[in-house]
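Asks: Here is my input; please provide its structure:
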Amino acid sequence: MIKNISNINLQLKEGNTILYPTDTVWGLGCDATNNNAVKKIYSIKDREESKSLIILVSSIEMLKEYINNIPQKALDILKESTKPTTIIYNNPIGLAPNTIAKDNTIAIRIPENEFCIQLIESFGKPIVSTSANISGEPTPKTFSEISEAILKSVDYVVNLQQDKVNEKSSTILKIEGDDIIVIRE
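Replies: This next block holds a predicted model:
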C-alpha cells in the first residue's frame, strides 16, 4: 500500500479537502458523504453548488451501495471501456446532498489507477473528484499548472506523481432508457 494513504484517510475522515492525482487530471477531493467537506470544495473552486461534481468509487460493488438501479448498459460500458469513463446515474443514495444535481442525478467514475483505488478502498467511501482549478479557468494538465490559490486553499496536498501530465478529462455519459447521451467526450 502507498505509504501516505493513512495520512490522506485521516484528512478525509476529518472533513478536510485534498489535492490529489486521479486517473485523469489533478483533482480536488473530499469525503463525498460529508456535506460540509463538499461545501469547502465548492468554495475552493468558486463554483455554484448547483453544478454537480464527479464522485469516484473503487468498484462496481461500491457503486451498488450508492446507486440502487444500475442500468445494464452502464455495467456493459464499465466492463468494456478502455478509457476513463464517468456515467451519470439517477436517484443516488447515501451521498452528501450537495453532490447531487437538481435532477437527482450523480456522475460517478471507477478509476483505473492503483493509487485512487487503494485510497478509496482504504477510506471505505466515495471521494469527490473535480478538476483542480477555479471554476471557469483552464484545467491544469500538470501539478505545476495548479494555481497558487488552489494550493493555498486545500487542507492537504498528496505528494505523489507531481510530474504526471494528463491532457484529458474523463468521458461523461448519461443513459436515458435505451439512449446513451455523450455529455463530454
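Asks: rest of the way, CA atoms for contacts and neighbours
Replies: Will do.
Asks: quick one: residue 12 and residue 32 touch, right?
Replies: No - counting by C-alpha atoms under 8 Å, residue 12 sits too far from residue 32 to count as a contact (9.4 Å).
Asks: Neighbour count for those two, which is higher?
Replies: Each of residue 12 and residue 32 has its neighbours counted (other C-alpha atoms under 10 Å); residue 32 has more, 27 against 23.
Asks: My guess is that one contacts residue 96. True?
Replies: Yes - counting by C-alpha under 8 Å, residue 96 is a contact partner of residue 32 at 6.0 Å.
Asks: what touches both of those two?
Replies: Common neighbours of residue 32 and residue 96 (criterion: C-alpha atoms under 8 Å, 6 or more residues apart in numbering): residue 38.
Asks: and residue 8, what element?
Replies: Counting by DSSP states H and E, the element that carries residue 8 is helix 5-13.
Asks: please give me the structure for this one as well, since I'd like to look at both together:
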Amino acid sequence: MKENISQALKTLASGETLIYPTDTIWGLGCDATNTEAVENIYKVKNRPDSKSLIILVDGMDMLKKYIGTVPERIERFLDTATRPTTVIYNHPTGLASNVIAGDDTVAIRIVQNDFCKALIREFGKPIVSTSANFSGAPSLSGLHEIDPLLLKQVDYIVNLPAAESKKAASQIIKLNDLGEIEFLRI
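Replies: Modelled structure (predicted):
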C-alpha cells in the first residue's frame, strides 16, 4: 500500500488524475484545490462541468478547514451513520472554483476507506471522488470492470486488486431551510 500512496501523492501533487478505491465505488480523482486538475476530470469523464463532483476529506478537522462550522445536526448524524454519507455544505472556501456548484455549495464525504484516509492525510488536502466511469455509464465496484479507454486517459491507477469497493454510491444529505436533514440520494 505504501508504494501506491507514494505514487498517488506524486500524481496529485503534479495536478494529474488517478483512479483509486474508495469506501463506496472506484473513484476518478485529483487535487480538489487545483482548478486545472478538476477541469481534466470533467474532460476524462466527458461530463458537463455544470454537474458537481464529490470531495473526500480524511476527517472532521480537514472538513472544517474548507467549510468552517459544521452544523451540529450534521455532526450528530455523521457520528451515527452506518454507511458512507456525503453532505452538501454551503459556502465552501479554499477549493477549486469548478468543484463548487452554482448555488455556492459543495458535496463532501469524510472517507472511511483506509487507503483513501491515509492518502488524503499525507496529501494534506481534499481530493475529488467521482465514479471511475464515463458520464452516464453505470458505476463499477472493481478495478477489473473499469473501461480500458478510461484507464488510458488517467495518469495513475492505484493497483490494489484486492480492494473491491461496494457497488453502492454514498447517501447524500443536506440541511434544508428548516434545519432538517433532507435525503437527496439514499
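Asks: How far does the helix holding residue 8 of structure 1 sit from its chain's centre?
Replies: Centroid separation between helix 5-13 of structure 1 and its chain, computed with C-alpha atoms, centre = their mean, to the nearest Å, is 16 Å.
Asks: quick one: it to structure 2 mean distance?
Replies: Superposing on structure 2 and averaging over aligned pairs (mean C-alpha distance after the TM-score superposition for structure 1), helix 5-13 of structure 1 comes out at 0.8 Å.
Asks: next helix or strand past that helix?
Replies: Sequence order places strand 18-21 as the next helix or strand after helix 5-13 of structure 1, per DSSP H and E.
Asks: how about the helices in structure 1?
Replies: 5-13, 35-45, 60-66, 72-80, 114-123, 148-153 (DSSP state H).
Asks: now do the same end-to-end measure for stretch 143-158 of structure 2.
Replies: 9 Å (C-alpha to C-alpha, to the nearest Å).
Asks: my bad, stretch 121-130 of structure 2
Replies: Distance across stretch 121-130 of structure 2, first residue to last, is 19 Å (C-alpha to C-alpha).
Asks: how distant is stretch 41-49 of structure 2 from the center of its chain?
Replies: Relative to its chain's centre, stretch 41-49 of structure 2 lies at 15 Å (C-alpha atoms, centre = their mean).
Asks: Now do it: everything it contacts.
Replies: Stretch 41-49 of structure 2 is contacted by residues 17, 28-30, 39, 98, 133-135, 150, 153-154 when judged by C-alpha under 8 Å, 6+ apart.
Asks: what's the spacing between residue 6 of structure 1 and residue 57 of structure 1?
Replies: Taking C-alpha to C-alpha as the measure, residue 6 of structure 1 falls 18 Å from residue 57 of structure 1.
Asks: what about the two, which has more around it?
Replies: Just comparing residue 6 of structure 1 and residue 57: by other C-alpha under 10 Å the higher neighbour count belongs to residue 57, 26 against 14.
Asks: Show me which positions of stretch 47-56 of structure 2 end up buried.
Replies: The neighbour-count check on stretch 47-56 of structure 2 (16 or more other C-alpha atoms under 10 Å) flags 52-56 as buried.
Asks: Among these, which lie within strands?
Replies: 54-56 (DSSP state E).
Asks: Can you tell me which of the residues you listed lies closest to residue 172 of structure 2?
Replies: residue 54 (9.9 Å; C-alpha to C-alpha).
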